[in-house]
Structures are given as structure tokens and as C-alpha cells.
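Student: Sequence and predicted structure below; questions after.
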Amino acid sequence: TAFIYLFCSFTSLLLQMLFQHSVAYSQLPPLASPAAGHIISNDQLTTYLNSAFGSGPHTVLLFLQDKLSKDDFTVFGGVYGNDKDSAFQNLEAALHSSSSSVTLPAVEWSGSSAIPALLQEKLGVAPLLVDADTLSHLSINASISNLLLINLPYCTGSQKSCKEVLRDNDEIIGQVLSSMKDKNVPYTAIYTGLQPSRVISETSMSSQPVGRSLLQADVTNGTQLIMFNATGGPCIMLWAQDLNISFSSTLAWVDLTKRTPDLTGSMCNGTSSLLVLNYNNEIVLRFAMSQKFYPVSGRNWFTLDTVQLQSNGSTANFLGRRGIYAPAEYSFHCQTVNSFRDALLVPNSTAGNTTEWRLNFIDFQIQGFGLSNGTNFSYASDCAGFFTPGIWMGLLTSLLMLYIFVYGLHMIMQLNTMDRFDDPKGPSISVPQSE
């Protein structure tokens, strides 16, 4: 007995549970644990199902529930719980008896017919609608492929509670699995839903206050997202709200985010990356990055070494000497990267008229190594320091006030009262005088 769990709890995602029962089938192939937040695509799921099904005929049981989400298992019993009041007792018993398991936390959902269509394509047979009673009297030929569909309701619009409906569905699953066990027919079962029962809505960022954040979310709706693809997939990504250049402080800024660049000349490998943005041969920006191992930190770091600007036959070079770096598997993000005020890009004064040019990148993020999330940046290393000038001023003022308070308290504690006092009502002190 072997199981695959495919749990999905995000917007437009489907929860799926696939398990296999047969002493003749080999155990399910191992699968590397996906990174946190990674969503298994339909192509990845298809590839794994190909390896799980293998060759030869298969009998597949598809338990298709109207709605299903991972939260249903958490709220109404949990897949791994031992609660006798759980709504998934038969399912839990089947899971505990498995000899191998694979968990996929999130799977892409593209429609209610995605899984039935995928299985119909893989098996080459049309689905047969059955129930527990019909299956007990059905003769199954294990020498050919079979796709048996069992529809299950959900609690929406039902007079029963969700837990009661799910418990009834679990009883149906238990009856079906018992029938298959009595028939001694090897099978693969999938428990899934037509759509998620709980959808996590995505809050629009337009109404949220602007603040510091680590950018690992999808940025495909941004103003300027540039991606260079090599043979093995994406290897360089650059994002900016504004890419502005100007020849001098007296001339207007030129906004490059409204133009589409040509990436010809870009390259990447294990140690260096070069992103070339060619805007109709009028303006060319080159971002040169490199990575190397630093023994002190015990890890690889990447740096943005230079930014080169070519325009109207002149060339300007800027050195990234002031903090444009991040771990090699991270991206670098900074709200403002410029060459004239708190400059992270230092003009190379030895290279012609570099000091005449000005660069100003707003909401800038770049990554030249370790891209493994498709169209998403990796975890971002932000240029903003934790101790801002305002925080330093507040700390110093607080320390000064604390010093004054402690000094005053110390002075008060040092005060002593007199041990003798003159009594004005008593006899006066006479001091005899001698001649």
C-alpha cells in the first residue's frame, strides 16, 4: 500500500489525495520536498503521475467531491489524528496502513475537469460512474485500464453539518475500499474536489500603506519586470518601478520603464551574470554581477559590480561599492538606488564624463543567481538598515534623559541630615573668656 498526498490551500487550488493499493505494484517513486510556498504545476503533477502509474493497465478510483480543502481535515479531524470523533476515520485507517507516502503541499488547479481529463488521457478510457452498492456487484477486469468515478457531496446547502456530510463520505470511501479489497484488484485511488471549499482571498496592495517588505511574491503585474532566460530556464530577473537616467542635473529625467528593451548580449553562468538592456541602440544599460565564496560567512554572496550606461556615443560606468550585495540564493531589493544622493552606485571618475550622468532606480530588485521559482524572486535582502536616523536620535535622547534621571537620583540619595540642632528656647551657650 502506498499513498500520495496533494494538499492545496491557496486561491484557485485543488486539494487532492492519491493512494495506491497493491502488493504487485512497486512503491511510489520518491519525491524531493518542495520549497515552502512552491505550487506544483500541472506539468509537474503529470510527470509524477507518469512515474507513479508506470506501465501496464491500471484501475483508478476517483472520489470526486463537490468541494474540498486542506482546512476540512484540520477542522473536522485531521488526516493524521487519532481522534475517534474524526470525520475521516476510514481514510485515516488507510493512511496509517500505508508503507510509503509522498506529500505535495500545493497543487495548481486549472478547472473542475482537470483531474478527470488528465486521468482519462493517461488511461485511455472514459470514466464509469459508480457507487458503493454498484461496485460491490461490478466485475472488474484487472488486465485492462479502468477509471471508476464516485461522486461525493459537500455540506453546501445540506441540512446536515459539514462534519456529518464528510463522515458520510468517509463511510462511502471505506465501503468502496473494502469492496476493492474483497475483489483483490490492484487500484489507485484519488480523493479530490471540483473546487476548493475555502478560498484565501488576496488583499489588494493598492490600499495598503507603503512600507518595507521582503519581495517574494508574484511580481508579474508590476511596472517593469525583465527576465532573461538561458538554456536551463530563467537566470536573471530585474524589477523596478522606475528606471530613470539623466545627463545632468539641469535636464529632465528619461523614464525607461515605458520602453521594452532588447536583451541581446545578456549571459549567465555559475560565477558571473550580465544583463544587457538595449533600448533601440539609443540607450544601453549593462548590469554586471558576480558571486564567490566568502570563508568568514561560510556561504556564497553575489554583488552588483558595475552598471554601465551608453548613450549618444558616450559611456558612463558606476561601481556598486556601497552595499549592493546579497546571499547568492537571495535577491537584492532597495527602495532607491541612485548615483547622486546617498549613492549606492558610485561614479567611476576615471572613466570619461561619468560624473555628468545620473541614475535613479525606484523600488529596485535584481537577482542574477539561484533563480528556481519561475517568475518569482527568491527571498529578498533589503538595503534598508534596521537603525534609521530617527531611531538613533530617539535612542540617544532616551539615554541622555536616563542619565539625567540617574544622576539626580544619585544626588538625592547622597543628602544627609544634621545630627545636632540648636534649641532657641534653652539657655544660651556661654563661653568664658580669660584674660
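Tutor: Thanks, I have it. Numbering: from 1, shown residues only.
Student: When you work out contacts or count neighbours from here on, use the C-alpha atoms and nothing else.
Tutor: Fine.
Student: the helices in the chain, which residues?
Tutor: In the chain, the helices defined using DSSP state H lie at 42-53, 70-75, 89-96, 114-123, 132-136, 162-183, 389-413.
Student: and of those, who's closest to residue 260?
Tutor: Judged by CA to CA, the one of those that comes nearest to residue 260 is helix 42-53, at 30.0 Å.
Student: so how far is the closest one from its chain's centroid?
Tutor: Here the centre of helix 42-53 is set off from its chain's centre by 23 Å, with CA atoms, centre = their mean, to the nearest Å.
Student: How about stretch 272-289?
Tutor: Its chain's C-alpha centre lies 29 Å from the corresponding centre of stretch 272-289 when counted by CA atoms, centre = their mean.
Student: ok, residues contacting it?
Tutor: 228, 236, 259-268, 290-291, 302-312, 368-369 (CA atoms under 8 Å, 6 or more residues apart in numbering).
Student: 7 Å instead, please
Tutor: Outside stretch 272-289, the residues within contact range by CA atoms under 7 Å, 6 or more residues apart in numbering are 260-268, 290-291, 302-312, 368.
Student: Just the buried subset of those residues, please.
Tutor: 261, 263, 266-268, 290-291, 302-310, 368 (16 or more other CA atoms under 10 Å).
Student: The closest residue to residue 218 other than its chain neighbours - how many residues pack around it?
Tutor: Computed as CA to CA, 6 or more residues apart in numbering, the closest residue to residue 218 that is not its neighbour in sequence is residue 376, at 5.3 Å. Using other CA atoms under 10 Å, residue 376 is surrounded by 15 other residues.
Student: Structure two is appended below for comparative analysis:
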Amino acid sequence: MLILGWDASDDGFGYATAKPRQISRRTDVAWELRRQLMATEEEDSLSYPPLNVTNGNYTCILFYASNFSLKANDLFFIDLTNITFVNQNVDISSSKCSDINTTLSLKYTKPVSGINSLEIRFLMTNVFYGGSARNWSTLESVEIVQDDKKFAKFNVSVISAPAEYSFHCQLVGTSNLYPARLIPSNDEAKNWDVFISRFQIQGFNIENSQFSYASDCTSFFTPGIWMGLVTSVVLLWILAYGIHMIMQLTTNSRFDDPKGPALSVPQTE
């Protein structure tokens, strides 16, 4: 529910909402409303509620994926989607929340024949960066522990967002083709393939047990856009150089000055 009103002590409209909180006093009201509508539409499109981790009376972690699957040693294919989000047959008691570090721990008992136990950890940090003058939430690493003895660790690329936002990416995993990659950090991690689609996670500043506006992993300047921009710049430079050279063309002044000496052409027999 959104309430608009006039606040005599402010220069603009004051508002209250159950959606993501205002992150800057200078944020334009219309843009803030647009972000709230986008967040509402995204939450409405979820097939099932996100996994909710609580710390006392408040939610500290939200996690969602439309497909959450693993492959181990090219032998075991493990689909964790239903048992994580639909049936929620997963142990999250080892998850930890704080204002600086958050760990989402997902423990499964016999998720597939041949594996007795499986734990997946998502490790997130909340750090202030002076360059942007704000806190950023970053998924630092993902860990997989099989049968309490085999430990695989993955470093994570480009999964970060302002601390007030959630993070969303259409494809996350170990494939080189995914915009957000899980990069093996040890030898055991090379035995695992991870596939996550419509990935969304938030580990800080959650309000009303709902995702905040999502910062997407796909940048506005995609490789195709960069190629088009570079090509356009090169063509414009060639055009400008050609026009400059044409403007520099001149004719001999002897043919243009009627008062100049006559042109003498010697004649020979």
C-alpha cells in the first residue's frame, strides 16, 4: 500500500510504503515510486515464495531460484529446486546473520542416491566503499560440503549490489556463458557443475520479509552495445577526417588573381 501526502517540513512529497526503503534523501520521488512498482511486479511473478531465514523476529536472508541444480563428477545430477523452495525440506539452522557478514547454509539429507549429506553455503559481506560513499552487499563465495568431508569452494564474479537492494541474475553457475560465474577455487570444486536460473538473494536490510528492488547482473552496456559504440566512433572519426581533408583542398592562386602576371608558355619548334 502506498500513501502520498504533503509534508510541510519537506521540499517534496513524503510517503510511506511497505516496499524497499528510501536509500537517499535526494532520490527523486518519481524514480523511487517506479522502483517500488518494479519490485512489486517482480515479486508477483515468483512461482513460489522465496526461502526465508529469520533471526529472532525479523527476516535476515531471502533466497529464490526457479531452477537450482548441481552435477557432481558427471555422475550425480541433483535437482534441489522443489526441496528447497516448494517443500522446503532443507535445514537452514546453521545460517548466520549480522550487519557485516551473512551466511546462508542449506543442508540436505540424502538429496540423491549415493550422497548421504550435502551442505551449500552462500557467504555474503556488507562493506562500506568510500569511492561510492555507500555500503555494498557482495556474495563473496559459495561452498559445497559433501558427506562432511569433501569441500569445494567457488569464488564469485559480479554478484554485488547496494546494501539496500537485492541481487538478481537470470543465470548463475559454473558455465563460462553465464553472466554471473562461480569460479572453482580448489581442486574439489572442479568436480562440480552448478546451474541456477532466476537467481535472487538478499542478506541485508530486508523489510517486511520481501525482496527490495533488484540490482541485475546484466549491465546496460552489453558487449553488443560496446561493439556498436566503438564502431560508430571509428566511422565518425573517418568521416570527420575526410571532411577536414576536403576543406583543406585549394587551387593555385595564379589562376584566381586577375592582376597577377600572365601565364607564359614557351613554344618550341
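Tutor: It's in. Remember, it's a predicted structure, so these values are computed and weren't measured experimentally.
Student: The residue nearest to residue 218 of the first structure contacts residue 216, correct?
Tutor: Yes. Applying CA atoms under 7 Å, one finds residue 376 of the first structure in contact with residue 216, separated by 6.3 Å.
Student: Spatially, what comes nearest to residue 96 of the second structure if we skip its sequence neighbours?
Tutor: residue 103 (5.0 Å).
Student: Give the equivalent position in the first structure for that neighbour.
Tutor: Structural alignment places residue 103 of the second structure opposite residue 274 in the first structure (criterion: TM-score structural alignment).
Student: Residue 182 of the second structure too?
Tutor: Aligned against the first structure - with TM-score structural alignment as the criterion - residue 182 of the second structure pairs with residue 345.
Student: how close does that match sit to residue 359 of the first structure?
Tutor: Taken as CA to CA, to the nearest Å, the spacing of residue 345 of the first structure relative to residue 359 of the first structure amounts to 8 Å.
Student: Show me whatever sits in contact with both of these two.
Tutor: Taking CA under 7 Å, 6+ apart as the contact criterion, the common neighbours of residue 345 of the first structure and residue 359 are 338, 339.
Student: Which residue of those two possesses the greater neighbour count?
Tutor: Here residue 345 of the first structure and residue 359 are compared on neighbour count by other CA under 10 Å; more neighbours surround residue 345, at 26 against 21.
Student: does the more buried one really touch residue 338, like I thought?
Tutor: Yes. Under the criterion of CA under 7 Å, residue 345 of the first structure is in contact with residue 338, at a separation of 5.9 Å.
Student: Any idea which of the helices of the first structure gets closest to residue 255 of the first structure?
Tutor: helix 389-413 (30.4 Å).
Student: quick one: the closest one aligns where in the second structure?
Tutor: Mapped onto the second structure using TM-score structural alignment, helix 389-413 of the first structure spans residues 223-247.
Student: with the first structure superposed, average distance for the matching stretch?
Tutor: Superposed on the first structure, stretch 223-247 of the second structure shows a mean distance of 1.5 Å to its aligned residues (mean CA distance after the TM-score superposition for the first structure).
Student: and residue 251 of the first structure, which of the helices of the first structure is closest to it?
Tutor: Each of the helices of the first structure was scored for nearness to residue 251 of the first structure using CA to CA, and the closest is helix 389-413 (31.4 Å).
Student: What's the local residue count around residue 69 of the second structure?
Tutor: The number of residues packed around residue 69 of the second structure, counting by other CA under 10 Å, is 17.
Student: now it, nearest residue through space, not along the chain?
Tutor: Going by CA to CA, 6+ apart, residue 69 of the second structure has residue 79 as its nearest residue, at 4.4 Å.
Student: tell me the contacts of that neighbour?
Tutor: Contacts were defined as CA under 7 Å, 6+ apart; by that measure residue 79 of the second structure touches 68, 69, 70.
Student: how about the last one, what's its match in the first structure?
Tutor: Right, the one you point to is residue 70 of the second structure. The alignment partner of residue 70 of the second structure in the first structure, by TM-score structural alignment, is residue 245.
Student: Might one say that that match is in contact with residue 253?
Tutor: Yes. Under the contact definition of CA under 7 Å, residue 245 of the first structure touches residue 253, with a separation of 5.6 Å.
Student: So which of the two has more stuff around it?
Tutor: In this view residue 245 of the first structure and residue 253 are compared by other CA under 10 Å, and residue 245 has more residues nearby, 20 against 16.
Student: what sits against the more buried one?
Tutor: 253, 254, 255, 358, 359, 360.
Student: May I ask which two of the residues you listed are separated the most?
Tutor: In these, the most distant members under the criterion CA to CA are 255 and 358, with 12.3 Å between them.
Student: Next, count neighbours for residue 222 of the second structure.
Tutor: Using other CA under 10 Å, the number of residues around residue 222 of the second structure comes to 10.
Student: Can you give me every residue that contacts it?
Tutor: With contact set as CA under 7 Å, 6+ apart, residue 222 of the second structure has no partners.
Student: Kindly report the same for residue 4 of the first structure.
Tutor: Residue 4 of the first structure makes contact with 17, 18, 19, 101, 102, 103, according to CA under 7 Å, 6+ apart.
Student: Over to residue 206 of the second structure?
Tutor: Taking CA under 7 Å, 6+ apart as the definition, contacts of residue 206 of the second structure comprise 59, 60, 212.
Student: Which residue is the nearest non-sequential neighbour of the second one?
Tutor: In space, and not counting its chain neighbours, residue 60 of the second structure is closest to residue 54: 5.4 Å by CA to CA, 6+ apart.
Student: counterpart of the one you found in the first structure?
Tutor: With TM-score structural alignment defining the correspondence, residue 54 of the second structure maps onto residue 229 in the first structure.
Student: Residue 235 is in contact with its match, correct?
Tutor: Yes. With contacts counted by CA under 7 Å, residue 229 of the first structure reaches residue 235, the gap being 5.8 Å.
Student: Tell me which of the two has more neighbours.
Tutor: Summary of the neighbour comparison: residue 229 of the first structure and residue 235, criterion other CA under 10 Å, with residue 235 having more neighbours (22 against 15).
Student: distance of that one from residue 366 of the first structure?
Tutor: 11 Å.
Student: Please name the nearest non-neighbouring residue to residue 284 of the first structure.
Tutor: residue 278 (4.5 Å).
Student: what about the one you found, neighbour count?
Tutor: Here the count is done by other CA under 10 Å, and residue 278 of the first structure has 19 residues near it.
Student: Relative to residue 308 of the first structure, how far out is it?
Tutor: As judged by CA to CA, residue 278 of the first structure and residue 308 of the first structure stand 12 Å apart.
Student: Please apply the same query to residue 385 of the first structure.
Tutor: 27 Å.
Student: try residue 247 of the first structure
Tutor: Spatial separation of residue 247 of the first structure from residue 308 of the first structure under the definition CA to CA is 14 Å.
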